[in-house]
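Undergrad: All I have is the shape, not the residue letters:
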């Protein structure tokens, strides 16, 4: 019986990762399509680490873009491993590698086939809307399934813990710097403005792809093994939770309900743990726009006192 249960969990685990990998590959392909076909040929950049990597590749050679992307994200992956956890780092590295391989393919495949590179040159509005839409879809798919292609958000989390700036403010400051540098690197402030507009479109599309994308979520779980599941969640995620008591409306059976306030970056791992421990558990997830006197940040991204 134990062996059968273990095998079932192992297979469910495998399907979960294969499904996640599929979305990362598709998202990476779409993001690379938008960047290689719409942005780079028109001297536009994306925001964050991706934009910095694009400018470095412009200065030192376009084929180096995937390598710059991995190199510049590496320090943030190390920080994320220390402050967020191994699962998120695995998701992030997988997404960045999938994205980078797609960038490699878009550059080298046309050369191997003896064809000109895939490039779109059109009206500014076409580049902004179509390019931004494709990039937003790609990045949105990756984030929706627990990954990340950019270390800027991790930087925002760490600065938020130490200096009090919000994550959104940090990302905004970084992107202002990136788009200002784009004007200098390309010697074209029109390109910098177009880059900003494309980024706005991509962000709006990304928010639509990521259903209910917020920094903080509330999760309610009804499980047949509530105490065991609560202990596993507290141990593996390092979070606090509340156990409430309810009664089934139809059966009248008493039930224990687990209630958690959690940050988005932990949501994928939370669902993975629940699926692993109790595949039949009922899960309800809601966006939280404000939490007062709560511990939703508890020790999730808390820097150790020595840092």
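TA: Arrived safely, thanks for sending. Predicted model, so just to flag it, every value in this text is computed and none were measured.

Undergrad: can we go C-alpha only for contacts and neighbour counts from here?
TA: Will do.

Undergrad: before we move on, which element is residue 285 in?
TA: Take DSSP states H and E as the rule and residue 285 turns out to sit in strand 282-287.

Undergrad: Quick check: buried residues in the stretch of helix or strand residue 126 belongs to?
TA: In the assignment (DSSP H and E), residue 126 maps to helix 124-126. Within helix 124-126, not a single residue qualifies as buried, counting by 16 or more other Cα atoms under 10 Å.

Undergrad: And here is the other one:
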């Protein structure tokens, strides 16, 4: 129950960050950086009486219906929930904190902040095995009927939206929109990697037994032991290999430093670990 509540909380945090990044930073500057929110921003110029939240909601519902008709009920409950919740959050922000002008006069700064906040939210959703729906559905349709890879499909759709933004807001805003699409791709990947990064640690020490006990009983992690022989000394050593979280690695490193200052340690970043004590298989 506690884990379900945590997942539900993260789902709402991710949805709110996506909505807030768009509403506070991208929308006031007319930066349609792809996605269903970017498309709603373009459409808002033709239907100014409709709020952005309502436009996003209408587009979300239309795309969900098209998706169910053309590719079936392949969308998870989380994706459907976020597809509806994000436009309601945008609508709520419009009511609670109406904006009549951009927060600052520096469009580039607001582009960076908007993309960073929104992409962090999207990364949280992806990490929860969800998405914001929207143009993801169009990419799935292209993949289903034209065998186009999802990534390429999204890129084509976002590029088309930036072309619409250029025609609606001018070449400068169109260039900002294209830059935003590029930044989104890098930011989402970076944040997702940051969520799941662990440390693969290889340790050679004369006190391997003490290190094993610390890993197993203090850090409550597993370890693998194998015997290696030095190429120069011809001496045999026990090599301890373990995978730990970043904070656990700091504890392990400090412990080994006090135990055996002459120990030899190599560390590698591991961006995904599946199994007991880490992420589970979906």
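TA: Done, it's in. All figures in this text were calculated on a predicted structure; none of them were measured in a lab.

Undergrad: So after superposing, what's the score?
TA: The TM-score (TM-score structural alignment, normalised by the length of structure 2) is 0.62; 205 aligned residues with a Cα RMSD of 3.2 Å.

Undergrad: coming back round to it: how much does the helix holding residue 126 of structure 1 stray from structure 2?
TA: Taken against structure 2, helix 124-126 of structure 1 registers an average deviation of 2.4 Å after superposition, with mean Cα distance after the TM-score superposition for structure 1.

Undergrad: equivalent range in structure 2 for that helix?
TA: Under TM-score structural alignment, helix 124-126 of structure 1 corresponds to residues 107-109 of structure 2.

Undergrad: Superpose on structure 2 and give me the mean offset of stretch 96-105 of structure 1.
TA: Aligned to structure 2 and superposed, stretch 96-105 of structure 1 gives a mean residue distance of 1.9 Å (mean Cα distance after the TM-score superposition for structure 1).

Undergrad: Where does that stretch end up in structure 2?
TA: When stretch 96-105 of structure 1 is compared against structure 2 (TM-score structural alignment), it corresponds to residues 83-92.

Undergrad: Which residue numbers in structure 1 does stretch 12-29 of structure 2 align to?
TA: Using TM-score structural alignment, stretch 12-29 of structure 2 pairs with 25-42 in structure 1.

Undergrad: Strands of the stretch 51-200 of structure 1, start to end?
TA: Here the stretch 51-200 of structure 1 has no strands by DSSP state E, counting those that start in this stretch.

Undergrad: List of residues touching the helix holding residue 126 of structure 1?
TA: Surrounding helix 124-126 of structure 1, the residues in contact under the criterion Cα atoms under 8 Å, 6 or more residues apart in numbering are residue 194.

Undergrad: roughly how far out does that helix sit from the chain middle?
TA: Mean C-alpha position of helix 124-126 of structure 1 versus that of the full chain (Cα atoms, centre = their mean, to the nearest Å) differs by 27 Å.

Undergrad: Could you pull up the contacting residues of the residue nearest to the spatial centre of structure 2?
TA: To find the centre residue of structure 2, average its C-alpha atoms and take the closest one (Cα atoms, centre = their mean): that gives residue 123, at 1.5 Å. Applying Cα under 8 Å, 6+ apart, one finds that residue 123 of structure 2 lies in contact with 14, 188-189, 191-192.

Undergrad: Determine which two of these are furthest apart.
TA: By the measure Cα to Cα, 14 and 189 form the most distant pair in these, at 15.0 Å.

Undergrad: Looking at those two, which is more packed in?
TA: In this view residue 14 of structure 2 and residue 189 are compared by other Cα atoms under 10 Å, and residue 14 has more residues nearby, 28 against 13.

Undergrad: and that one, what does it touch?
TA: 120-125.

Undergrad: where along the stretch 101-250 of structure 1 do the helices fall?
TA: Assigned by DSSP state H, counting those that start in this stretch, the stretch 101-250 of structure 1 shows helices spanning 124-126, 132-144, 152-163, 167-185, 189-209, 226-237.

Undergrad: ok so, going back, from the contacts of residue 14 of structure 2, pick the one nearest residue 248 of structure 2.
TA: Proximity of those to residue 248 of structure 2, judged by Cα to Cα, is greatest for residue 124, which lies at 22.6 Å.

Undergrad: Wait, that closest one touches residue 11, no?
TA: Yes: contact status for residue 124 of structure 2 versus residue 11: in contact at 7.1 Å, counting by Cα atoms under 8 Å.

Undergrad: counterpart of the strand or helix carrying residue 268 of structure 2 in structure 1, which residues?
TA: Element membership of residue 268 of structure 2, judged by DSSP H and E, is strand 264-270. The alignment of strand 264-270 of structure 2 onto structure 1 (TM-score structural alignment) covers no residues at all.
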